[in-house]
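Visitor: Any chance you can model this:
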Amino acid sequence: MIWIYIVISIAANICFADDGHEMEEFLKREYSLSKPYQGIGASGSSHWELMGDAMVTTDQVRLTPDMQSKQGAVWSRIPCHLRDWEIQVHFKIHGKGKKNLNGDGMAVWYTKERMQKGPVFGNKDYFTGLGVFVDTYPNEEKHLEAQKKRYTPRTQRIFPYVLAMVGNGTISYDHERDGRPSELGGCNAMVRNLKHDTFIFIRYVRRRLTIMIDVDGQHEWRDCLDIPGVRLPQGYYFGVTAITGDLSDNHDLISLKLYQLTVLRSKQEEEQEEEVTVPSVDNIDLYRPYPDAEGMSSVAIFFTVLFSMLGLFLLIVVGLVVYSHWSESRRKRLY
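Guide: Coordinates of the predicted model:
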């Protein structure tokens, strides 16, 4: 019976990448966080560090309480030099606010920077790396209503909404439009005030980013995002942040488990794989799921109308010239 247990244990740690390559996974405790949260603290020997309004309880790391204008975070002290990895994040978002009266959300990060407060779910703007956001409040909808603007996007988003963004230090997260211009993709995830557990799964293997969620209480992963050609450098930091504004929620991190993925690569694949120094996404325009929702600016509309009128005028002139030559030629034939 012992050999059966060994075989099952080995099989449990072997899985397959989306492209069919066999790989093994190993839990990396130095990058993981779970009860009783002994690895969090201000000392240099701890693996994780709290920031802002975050605090540790017996059941969770509470990033923000259900109070206005709070932001908190927990960041890894150790840079991650793994080439292929996956994260399973167990979290909970809950509060007294009703539908659309809660906010603002939380984020899971793999970035060059760490421990910096900011407006992007409690982290700095113009970040360098990967951000996966659980956005619980539709800022864009309210912003457009305030400005008396109306439009119908090609694809409506239902909040709460999970989305991903890769930044290179020069791209800003558009808060008023809920990240539409820089979004790689995402999915709706009804995660607030649930009695069952909620999870996010993030896998980065062979430069492919896959995100899945388990928020329905069925213990099944649901596809959210799958993007090839994502290039993330090694040596960045993992973190989880949250923020509240005029509206609020409790944002709780219950556990974060990081697994190292050992993927079999051919010698040719090893030689062709170049070192990544700046985060990027191949053919990034292909993954923009939304058009410019606000349409053209007034300047663009002006020039479009101007050039259309000039084109029409030119067409009329050419038509008159051609007609004049045709009439002259016909008149000569008659005489």
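
Visitor: make it CA atoms for all contacts and neighbour counts henceforth
Guide: Noted.

Visitor: Can you show me the helices along this structure?
Guide: Remark: helices assigned in the chain by DSSP state H are 2-12, 139-146, 267-272, 298-334.

Visitor: Excluding sequence neighbours, find me the nearest residue to residue 63.
Guide: Using CA to CA, 6 or more residues apart in numbering and skipping the chain neighbours, the partner closest in space to residue 63 is residue 54 (4.1 Å).

Visitor: One more: residue 53?
Guide: Once flanking residues are discounted, residue 53 sits nearest to residue 72: 4.6 Å by CA to CA, 6+ apart.

Visitor: Report how many residues lie close to that neighbour.
Guide: For residue 72, the neighbour count with other CA atoms under 10 Å is 27.

Visitor: That one and residue 323: what is the separation?
Guide: Using CA to CA, to the nearest Å, residue 72 is found at 75 Å from residue 323.

Visitor: With respect to residue 227, which of the helices of the chain lies nearest?
Guide: Residue 227 lies closest to helix 267-272 among those, at 19.3 Å (CA to CA).

Visitor: doesn't residue 201 make contact with residue 87?
Guide: Yes - with contact defined as CA atoms under 8 Å, residue 87 reaches residue 201; the gap is 5.8 Å.

Visitor: To compare with the earlier structure, here is another sequence to fold:
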Amino acid sequence: MLLPRLSSALGLLALSMGVFGQDDSDVKSIPLRTHSLVSPYLDTDMQSRWFDFGGDTIIRADQYIRLTSDRPSQQGWLFSRVPLTATNWEVEFEFKIHGQGNLHGDGMAIWVTKQRSTPGPVFGSTDRFEGLGIFFDTYKNNRPGVTFPYVMAMMGDGQTTYDQANDGKANELAGCSARGLRGASVPTKARMTYFQDKSFTLDLQYKREDDWQRCFEIPNLSIPSVAYLGFSAETGELSDNHDIIRVDAKNLYSTSGASGKSTRPEPVRGKSTVQQKKSGGWLWFFFKLIMFGGVCYGGFTGYKIYIKSRRSSRF
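Guide: Next comes the predicted model:
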């Protein structure tokens, strides 16, 4: 009976040593307060510390940032004041597109571009942009065989014009139909995940809560190293409310270098996040130390009992 116990203890000890010796390859995150927005959105001086807004944008501090109201010929925008310089990042935001009537338009856009806070004809922002634009197009102009709302990505080079007459067909890098996105009965959310020069993915939630649908994935995407995060919307003869409710941005990093080089987190303003990271690291170290010690103690105790029994059996 003692030999199986001793073997189990020693096996557990070896397994624990193997686990503790492995590199932690999980992707970790640090909140990017400079690119996040939550209610009430504004500081005491009725401005946002990290974002600028303009055009027809209105802010209701307890509910939403409304880029356009359900009225014709409106444009509104919201852009970060500082560039998004993290190497790898994730931006998840909650939004709502809704209005009265069966006919509606035109849509909204998310930007990670060198340009910022510049009104224009592309969903309320400038044309010939440099960087990434993602368009939530709710009105079909001329794209046979495509179901709307349609979500698509375009990589701008600073010279190319958005193909507005054909709903961006000539510019499309990737896209997906999202029927039910407008006026959904659950909170509508989008999540962008970017690993520099490796991949960009867009996931959507609009069918059921916590049910994320992969819209598209773009390999080997390279976004300008200095680019601003922004949102904009536009209405024409047809209109809709385009609301931003919450933005959560994170810096992603890996300490193991599982995907090549080890990526360290970008500097984050403020002390609380850094202190939390250090505290979490020490707690995990002590937890592993305690577990390792417990396994060693169990193995040593089992071994003593086994030796004692062997000596007693001789007599």
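
Visitor: Overlay them and tell me the TM-score.
Guide: Superposed pair, TM-score by TM-score structural alignment, normalised by the length of the second structure: 0.71. Supporting alignment: 236 aligned residues with a CA RMSD of 2.2 Å.

Visitor: What is the aligned counterpart of the residue nearest to residue 63 of the first structure in the second structure?
Guide: Matched by TM-score structural alignment, residue 54 of the first structure corresponds to residue 57 in the second structure.

Visitor: dump the residue contacts of that match.
Guide: 65-68, 75-78 (CA atoms under 8 Å, 6 or more residues apart in numbering).

Visitor: ok, now residue 205 of the second structure?
Guide: Residue 205 of the second structure neighbours (CA under 8 Å, 6+ apart): 187-190, 211-213.

Visitor: Now render the residues you listed as TSV, adding neighbour count and distance to residue 253 of the second structure.
Guide: Putting the contacts of residue 205 of the second structure into TSV (neighbours: other CA atoms under 10 Å; distance: CA to CA, whole Å) gives the following:
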residue	neighbour count	distance to residue 253 of the second structure
187	17	28
188	22	27
189	22	23
190	19	21
211	10	25
212	16	22
213	15	24
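
Visitor: Which pair of those residues spans the longest distance?
Guide: Spanning the widest gap among these are 187 and 213, at 13.7 Å by CA to CA.

Visitor: Can you tell me which of the contacts of residue 57 of the second structure carry over to the first structure?
Guide: Using both residues aligned by TM-score structural alignment, their matches' CA atoms under 8 Å, the first structure keeps these contacts from these: 65-68, 75-78.

Visitor: one step back: out of the helices of the first structure, deepest packed?
Guide: Ranked by mean neighbour count under mean count of other CA atoms under 10 Å, the helices of the first structure are led by helix 139-146, which reaches a mean of 14.

Visitor: Where in the first structure does the longest helix anywhere in the second structure fall?
Guide: Taking DSSP H as the criterion, the second structure has its longest helix at helix 272-313. The alignment of helix 272-313 of the second structure onto the first structure (TM-score structural alignment) covers no residues at all.

Visitor: starting at the chain centroid, how far to that helix?
Guide: Centroid separation for helix 272-313 of the second structure versus its chain: 37 Å, with CA atoms, centre = their mean, to the nearest Å.

Visitor: how about residue 112 of the second structure, what's its match in the first structure?
Guide: Applying TM-score structural alignment, one finds that residue 112 of the second structure aligns to residue 110 in the first structure.

Visitor: can you give me the strands for the stretch 1-150 of the second structure?
Guide: Here the stretch 1-150 of the second structure has its strands, by DSSP state E, counting those that start in this stretch, at 28-31, 51-55, 58-60, 64-68, 75-80, 88-98, 107-113, 130-137, 150-157.
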